[in-house]
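Student: Quick one: sequence and predicted model below, then my questions.
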Amino acid sequence: MLAGACAPMAEAPQSAAAEPAVAPAAPQISLETLRGLTETMSSDAFEGRAPGTPGEEMTVSLLAERFAAAGLQPGNNGSWFQEVPLVEINANPETAALSYTANGETVTLAYGSHMVIGTPRVVPEIAVEDAELVFVGYGINAPERGWNDYAGIDMAGRIAVILVNDPDFESPTNEGLFDGRAMTYYGRWTYKYEEAARQGAAGAIIVHDTEPASYGWNVVESSWSGPQLNMAAENDHMDRVPIEGWMTNEASRAMLAAAGQDLDALTAAARQPGFTAVPLGITASASVDNTIRRENSRNVIAILPGSTRPDEYVIHTAHWDHLGRCTPAPDGDDICNGALDNATGTAGLVALAEAHAAAGPAERSLVFLAVTAEESGLLGSTYYGANPVFPLAQTAGGINMDGLNIIGASRDVVVVGYGKSELEEYLARAAAAQGRVVRPEPTPEAGYFFRSDHFALARPGVPMLYAEGGEDLVEGGPEAGAAAARDYRANRYHGPKDEYDPNWDWTGAIMDLELYYAIGRELADSTDWPNWNPDAEFRAARDASRPASD
């Protein structure tokens, strides 16, 4: 699990599920497809596959061509594509400004090295002047958990200073008010901006910290600078916070010290029930000038129609996009090629489609959805969830792929968001047939469940499985797997050095794709309607969409 941090691996409890026959082994998963498509899509010629660029046109055309060659049909009423309306906002880094004033002294922060800011509002320029800063802890309003960091504070005209993750992320277990070490959606930066907007804040600045964020400042800088995509909206997102951004931990500490506060002491206080927001008594000003471009990007949709129940669906997802041109590496390389993330997953999607097509139709229809703009906040999958080509109530479940295992065969398979859905029973059967162990993700505090496209379909109720090859490698054991994960996060994740390597070991990727094949085929040949587990946050949505299902 290259995207995950290293931690002791806990054994998963054994499933008590019934034991139907495991689906037959997949037709051979094409190594040529995996290698060739990954190398091609992550080449410099595709310029990092950013939506709205020539790299998009090259990518979606290639995918449609490969799906057609595999024998699939266009999935959207005769078209391979679903158009996704987007708006691109590009803040000028030369004029983007954030400063704070304390004790009569104004400190100006450097864009990129100290902060990154922007606005989700579709306007050519925006400014917030002399707004009081308020430390709001983790920025959470969760009445069902008896927690409100905004209690008693009016945020109108003020800028919220917010911690990343949620209050109990340092817990050694997954037990706690906010699920202990496992991040809840309240810990995601997306939620924090959403809540700040609901509170009427003039700005929302997140304090970066590598451990609770699960990535370094380099990832924030490269991901948040340059053109930013959002879904097009009739109100041009004028209901969002005017200024959104991040500050480095060092710059945040200095700002809080200027207000007579200590970041560590405030953080400790923010973890306690009953925390009260702290007005800092200092002001900040921020402004950005934007270049705005409206565009349509595209999801790519292919289908293998079912033989007996073609109006029931099993969906497979992967995102084809990456960051395009980004913050240069020391050698000047400014193309974020996204080889592992997610050229491998997209190549895997095509390889799976080829295998299913070679096996012939299943009873249900098999859908292969390559989505756009995942890196911009799951925009393509969110658009599909709101505008499904195939009814979500008739979609039995799905499998998401976001980065394949290119470090060798593993003895385990990891479930991101373990314990949420009955699809894990399918995974347990398929993994057992390979002699592998299913484990919970080693780093639930990183919130990976909320960071890929399965989440956008889970929210409206579709049971989705996000599983990855584990870290207990056949060659080298857990130590080798953990070292590879650390190396990727530190040196390649969301950076220009996530590049194709001809020396990658695809053995683990093929094993995982064989798992996904077995799960998809079993579900597509069954009459089952798996659900979310009773305590999962998506259960109510599924029950509402399928009230008559078992």
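Tutor: Arrived safely. Quick caveat, the model's predicted, so the values are computed rather than measured. Residues are numbered from 1 along each chain as shown.

Student: alpha carbons only for contacts and neighbour counts from here, please
Tutor: OK.

Student: what ranges do the strands span in the stretch 1-150 of the chain?
Tutor: Remark: strands assigned in the stretch 1-150 of the chain by DSSP state E, counting those that start in this stretch are 73-74, 81-91, 97-102, 105-109, 115-118, 125-135, 141-142, 147-148.

Student: what's the fifth one packed up against?
Tutor: To tie it back to what came earlier, the one meant is strand 115-118. strand 97-102, helix 217-224, strand 243-247 (3 or more CA pairs under 8 Å, 6 or more residues apart in numbering; DSSP states H and E).

Student: Next one for the comparison:
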Amino acid sequence: MSASELVQVPPTFGTASENSLLAHIQVLASDDFEGRAPGTPGEAKTVAYIEQQFRRLGLKPGNPDGSYVQTVPMRGQHATPRFSYQGGAQPVQLRFPDDFVAYASGTEEQLALRDSELVFVGYGVVAPEYGWDDYKGADLRGKTLLMLINDPALPDPRDPSRLDPAMFRGEAMTYYGRWNYKYESAAQQGAAAALIVHETKPAAYPYEVVRNGALAERFSLLDDGTADGPPVPGWIHLDKAKELVAAAGYDFEALKQAALSRDFRPISLKAQASFEVSSQSRSLNSQNVVGLIEGSDPLLKHDYIIYSAHWDHFGIDERLPGPRSRQIYHGALDNASGVGALLELAKAYQALPQRPKRSILFLATTAEESGLLGAKYYGNYPLYPLARTIANINIDGINAWGRTAQIENVTSGHSTLDEVLARHALAQGRSMAPDARPELGSFYRADQLEFARQGVPVLYTKSRSGYIGKPDNYAREVVDYYVAHDYHKVSDEVRDNWDFSGGLEDIELLFRVGQELAQGGARPQWYPASEFRTLRATLRAKP
């Protein structure tokens, strides 16, 4: 049977679906849902709403215990840090959160770090496959590391105007460029603290995103068992980082240039850092929400396709001026829209005349904004065997700006899901393109990463280019405006000028891909060059 014969598209992706999608977003992004922060009344309302919709659509409880939820034990923390450094006669005090942000990665209510030597460590990367080691065996135990965000930006010897594709994937950000990795790397070195220098372009978001995130409650998994950073992880504003290195007699740009060499070695900044972090912590149980369509085939029903979208956002910040509605992080596109898409996909599957052969799990995750925690917890404690989970299709924000001639595959180059996506995009009269903004590192910034880390082939798409009937710069304008003005801000609200015609085409495309798999299509395989291929082999070898 051909791929096209495997797929039936119900007549649900039209005006009625657009109205239904918008209705879900309006509810989830409303003031009543209080910004959907984990462990708040906003979570309770959100979980209840998603569960209600799963029940209304006729989905079975997704947890084998008979419920629609998976409990995710977490710790919440509000941190108030102080940071100063001294390289001369007088200490320099920085202001939280305008100059820096930091928190305590442990459980201490009061943490004090005194006179920790400040050391510039370049990008803080150890990448044997690229012959790269920023540490060179230096003893960094107990020290405060100042590090750069993103990967080493190495020019291509054949074309210095571009980055070298043989090193850290050229224009694309790798996991080595992510803040998560920087903190993990610092912890492995035994550092006491790590400060990442924020620069908007290589970070892919303005400092306000870091600032706002630091003011919200920070979450971590209670039983994670992994060190996600040194005792004090944090960020420092670019201007303040320049002042810090200047006080040590260095030029910041010169240090950045030095960090682009394989021969780079850590540089002492001839200053001592001191931190005090006061934390208010609590334990809480947050929830992933799970609904199931059980497969109809007696053998294939034990295979699973997981559609995922995170439901959480940043809640309320009462320190912001203005009325209550201006203190709520509504998270309309990020990610009420993704949850709405998840519900529309479930509705489309339930509209089919026959159930799919393989089982489909619809997973709305918690605490994505705090480090993909809900997805990470599911990966650590799966409700169904990961070895029988053939694909994860993740949705994090949908296109609200009109139709596009192509779909961007953020996960391009990793698995045979590329071929499935390209085939069904063509059936829509569209084409598949690689990630148009690889420098943003989107692969490593959303829930599909945690499934990939477990060896499950993943798909994550965006529509950020090729808008039909729009000028060439339209995509950059709307996306860049959203990132600069609305992303992780209270202004991420429902807009009157949204056009979900393109978003619905994207949802239909993800439906087509999932249905081919669900109807018995070939199990996706990692490409040999993918960094996640060996994880799948390990997963299948497990009893």
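Tutor: Yep, it's here. These numbers were taken from a predicted model, which means no experiment stands behind them.

Student: before we move on, the earlier item: most tightly packed of the strands of the stretch 1-150 of the first structure?
Tutor: Counting by mean count of other CA atoms under 10 Å, strand 115-118 has the highest mean neighbour count of the strands of the stretch 1-150 of the first structure, with a mean of 26.

Student: and it, which stretch of the second structure?
Tutor: Aligned using TM-score structural alignment, strand 115-118 of the first structure spans residues 100-103 in the second structure.

Student: which residues sit against that stretch?
Tutor: 79-81, 94, 210-211, 214, 232-237, 277, 279 (CA atoms under 8 Å, 6 or more residues apart in numbering).

Student: can you map out the helices along the stretch 1-150 of the first structure?
Tutor: Taking DSSP state H, counting those that start in this stretch, the helices of the stretch 1-150 of the first structure run over residues 31-41, 54-70.

Student: Kindly state which of the strands of the stretch 1-150 of the first structure is positioned closest to Ala458 of the first structure.
Tutor: Across the strands of the stretch 1-150 of the first structure, Ala458 of the first structure has its closest neighbour in strand 81-91 (19.2 Å, CA to CA).

Student: residue furthest from the geometric center of the first structure?
Tutor: Gly104 (41.9 Å; CA atoms, centre = their mean).

Student: show me the contacts for the residue mapped onto His414 of the second structure from the first structure.
Tutor: Alignment note (TM-score structural alignment): His414 of the second structure maps to Lys420 of the first structure. By CA under 8 Å, 6+ apart, the contact set of Lys420 of the first structure is 532-533, 535-536.

Student: Most neighbours among these, which one is it?
Tutor: The residue in those with the most neighbours, by other CA atoms under 10 Å, is Trp532 (23 neighbours).

Student: Which residue in the second structure aligns with it?
Tutor: By TM-score structural alignment, Trp532 of the first structure lines up with Trp526.

Student: next one: Met464 of the first structure
Tutor: By TM-score structural alignment, Met464 of the first structure lines up with Val458.

Student: Distance of that match relative to Ser20 of the second structure?
Tutor: When distance is defined by CA to CA, to the nearest Å, Val458 of the second structure is 27 Å away from Ser20 of the second structure.

Student: hang on, Pro388 of the first structure in a helix?
Tutor: No. Counting by DSSP: H, G, I helix; E, B strand; the rest coil, Pro388 of the first structure is not part of a helix but coil.

Student: longest strand in the second structure, by residue count?
Tutor: For the second structure, the strand with the greatest residue count under DSSP state E is strand 267-293.

Student: ok, which pair from the contacts of Lys420 of the first structure is furthest apart?
Tutor: Spatial extent of the contacts of Lys420 of the first structure (CA to CA) is set by the pair Trp532 and Asp535 at 8.0 Å.

Student: check which helix or strand covers Pro160 of the second structure.
Tutor: strand 159-163 (DSSP states H and E).

Student: what do you get for Thr267 of the first structure?
Tutor: helix 263-270.

Student: what's the matching residue for Ala364 of the second structure over in the first structure?
Tutor: That one, Ala364 of the second structure, aligns with Ala370 by TM-score structural alignment.

Student: how far away is His485 of the second structure from Leu383 of the second structure?
Tutor: Distance from His485 of the second structure to Leu383 of the second structure, by CA to CA: 38 Å.

Student: nope, Phe252 of the second structure is what I was after
Tutor: 49 Å.

Student: Ala268 of the first structure corresponds to which position in the second structure?
Tutor: For Ala268 of the first structure, the residue aligned by TM-score structural alignment is Gln257.

Student: now do Pro496 of the first structure
Tutor: Aligned partner of Pro496 of the first structure by TM-score structural alignment: Val490.

Student: All the helices of the stretch 301-450 of the first structure, in order from the start?
Tutor: 345-359, 379-386, 423-433.

Student: Tell me which of the ones you listed approaches Gly180 of the first structure most closely.
Tutor: Closest to Gly180 of the first structure of those, according to CA to CA: helix 423-433, at 21.7 Å.

Student: what helices or strands is that closest one leaning on?
Tutor: Against helix 423-433 of the first structure (3+ CA pairs under 8 Å, 6+ apart) you get strand 437-440, strand 464-469, helix 507-524.

Student: Just name the most buried of the ones you listed.
Tutor: It is strand 464-469: most buried of these by mean count of other CA under 10 Å, with a mean of 27.

Student: Quick one: residues contacting Val494 of the second structure.
Tutor: Per CA under 8 Å, 6+ apart, neighbours of Val494 of the second structure: 25-26, 29, 332-333.
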